[in-house]
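In: Would you be able to build a 3D model of this:
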Amino acid sequence: MQEHAERYLSSGGKEGHIYTVSPPGYGELQVPSLLLTTTGRKSGEKYIFPLFYGTAGKGWFVVASKGGAPEHPGWYRNLLADPMAEVRVGTETAQVRARTATGAEREALWQQALTFWPPYADYAKKTTREIPVVVLDPV
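Out: Modelled structure (predicted):
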């Protein structure tokens, strides 16, 4: 993950925005990725996370799957404490406000997420929590 973020940053977003990976049980996938910068809920420091994403209106969305782990990923907990963040999508950067999608919006975005990263369905089966879908609205 750190190598991916470093390549993304060092190239100015020209590399790393399409991530090629072969998850177990799937063929090679080329997945769009962005860099999400959050503020640490305890430390107040900035943290960068490369995440797969889809588009939602004029913004983006990401999935807080943590591979189906029982707890939410740290970046999602950071956003719950402070929803203001920054994204780098390719060569573009934007300030965003994060919000957790619910209801029909969540379901539509979840279905979209399964098209670019089918393993999300496997992750959902591994956990009892509802995996959050997080919309990143530009501000």
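In: can we go C-alpha only for contacts and neighbour counts from here?
Out: Will do.
In: Tell me how many other residues surround the residue lying closest to residue 110 once chain neighbours are set aside.
Out: Nearest residue to residue 110, sequence neighbours excluded (CA to CA, 6 or more residues apart in numbering): residue 133, at 6.9 Å. Residues lying near residue 133 (other CA atoms under 10 Å) number 22.
In: Residue 133 touches residue 66, doesn't it?
Out: No. Contact between residue 133 and residue 66 fails when scored by CA atoms under 8 Å: they sit 11.9 Å apart.
In: which residues touch the nearest residue to residue 56 once chain neighbours are set aside?
Out: Spatial nearest neighbour of residue 56, chain neighbours left out: residue 135 (7.0 Å); criterion: CA to CA, 6+ apart. For residue 135, the contact set (CA atoms under 8 Å, 6 or more residues apart in numbering) comprises 56, 59-62, 98-101.
In: one more, for comparison:
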Amino acid sequence: MSDGQETKAPWLPPRWFIRLAWSVHRGLYRVTGSRVGLWRPREHRWGTLRLTTTGRRTGQQRSVILAYFEDGPNLVGVAMNGWGEGAPAWWLNLRAHPDASADLVDGRRLVRGRVATDDERTRLWPRWREADKNFDAHAARRSSETTVVVLEPRSEGDSPTS
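Out: Next up is the predicted model:
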């Protein structure tokens, strides 16, 4: 800050706790037969979806639960790794195999993932900030820019891209 004061980064739980929370969330989703663990976004609040991608090395299906909001027909997420360094595996998989599926509270959607364009990122980033007052401070912990990911709808007949 220009007045000589330091801004303190918002608190984050330890990495082991973040990973444990993810595991518990996925476990609840599985144990309850998909009845618990997903919710719709609301005004100034993100929702959660279950994204299934194709592994870039194994070719096997890999699933993760992500925060998202809707932007018209698109679903929008951020490729963060618990605010740690590096890209999350789901994003590396999606870059290698953009066709995926998203399970939402109201059913499954076939999607194709891509990086938000510069104009989209400029427009979409503030929506994340509205949902989390510490969003920019958490993103600043990373040495690289956090990728905004757009999941566009696709139909069953669309040919896969790679």
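In: does the corresponding residue of the second structure for the residue nearest to residue 56 of the first structure sit in a helix or strand, and which one?
Out: Counting by TM-score structural alignment, residue 135 of the first structure corresponds to residue 150 in the second structure. Using DSSP states H and E, residue 150 of the second structure falls within strand 147-153.
In: To what extent does the longest strand along the second structure diverge from the first structure after superposition?
Out: If you go by DSSP state E, the second structure has its longest strand at strand 61-71. Its matched residues in the first structure lie on average 0.8 Å from strand 61-71 of the second structure after superposition (mean CA distance after the TM-score superposition for the first structure).
In: and that strand, which stretch of the first structure?
Out: By TM-score structural alignment, strand 61-71 of the second structure lines up with residues 46-56 in the first structure.
In: Now the matching stretch: buried residues?
Out: Within stretch 46-56 of the first structure, the residues that count as buried by 16 or more other CA atoms under 10 Å are 48-54, 56.
In: Please enumerate the strands of the second structure.
Out: 47-54, 61-71, 74-79, 99-104, 107-115, 147-153.
In: From the contact counts, what lies against the helix ranked longest in the first structure?
Out: Secondary structure of the first structure per DSSP state H: the longest helix is helix 103-116. On a contact count with 3 or more CA pairs under 8 Å, 6 or more residues apart in numbering; DSSP states H and E, helix 103-116 of the first structure meets strand 54-56, helix 119-126, strand 133-138.
In: packing partners for the longest one?
Out: The elements that helix 119-126 of the first structure packs onto, with contact taken as 3+ CA pairs under 8 Å, 6+ apart, are helix 103-116.
In: mean shift between the helix it packs on and the second structure?
Out: Helix 103-116 of the first structure sits 1.3 Å off on average (mean CA distance after the TM-score superposition for the first structure).
In: thinking again about what came up before, using the alignment, find which of the contacts of residue 135 of the first structure stay in contact in the second structure.
Out: Using both residues aligned by TM-score structural alignment, their matches' CA atoms under 8 Å, the second structure keeps these contacts from those: 59-62, 98-101.
In: for the residue most central in space within the second structure, what are its contacts?
Out: Nearest to the mean C-alpha position of the second structure, by CA atoms, centre = their mean, lies residue 77 at 3.8 Å. Counting by CA under 8 Å, 6+ apart, residue 77 of the second structure makes contact with 66-69, 148-151.
In: measure it to residue 150 of the second structure for me?
Out: 7 Å (CA to CA, to the nearest Å).
In: re earlier: where does the longest helix of the first structure end up in the second structure?
Out: Counting by TM-score structural alignment, helix 103-116 of the first structure corresponds to 118-131 in the second structure.
In: Could you check that stretch and say which residues are buried?
Out: 124-125, 127-128, 131.
In: And for stretch 85-97 of the second structure?
Out: 87, 89-97.
In: which residue sits closest to the counterpart of residue 88 of the first structure in the second structure in space, ignoring its chain neighbours?
Out: Under the alignment (TM-score structural alignment), residue 88 of the first structure pairs with residue 103 in the second structure. The shortest distance from residue 103 of the second structure to any non-neighbouring residue, by CA to CA, 6+ apart, is to residue 50 (4.9 Å).
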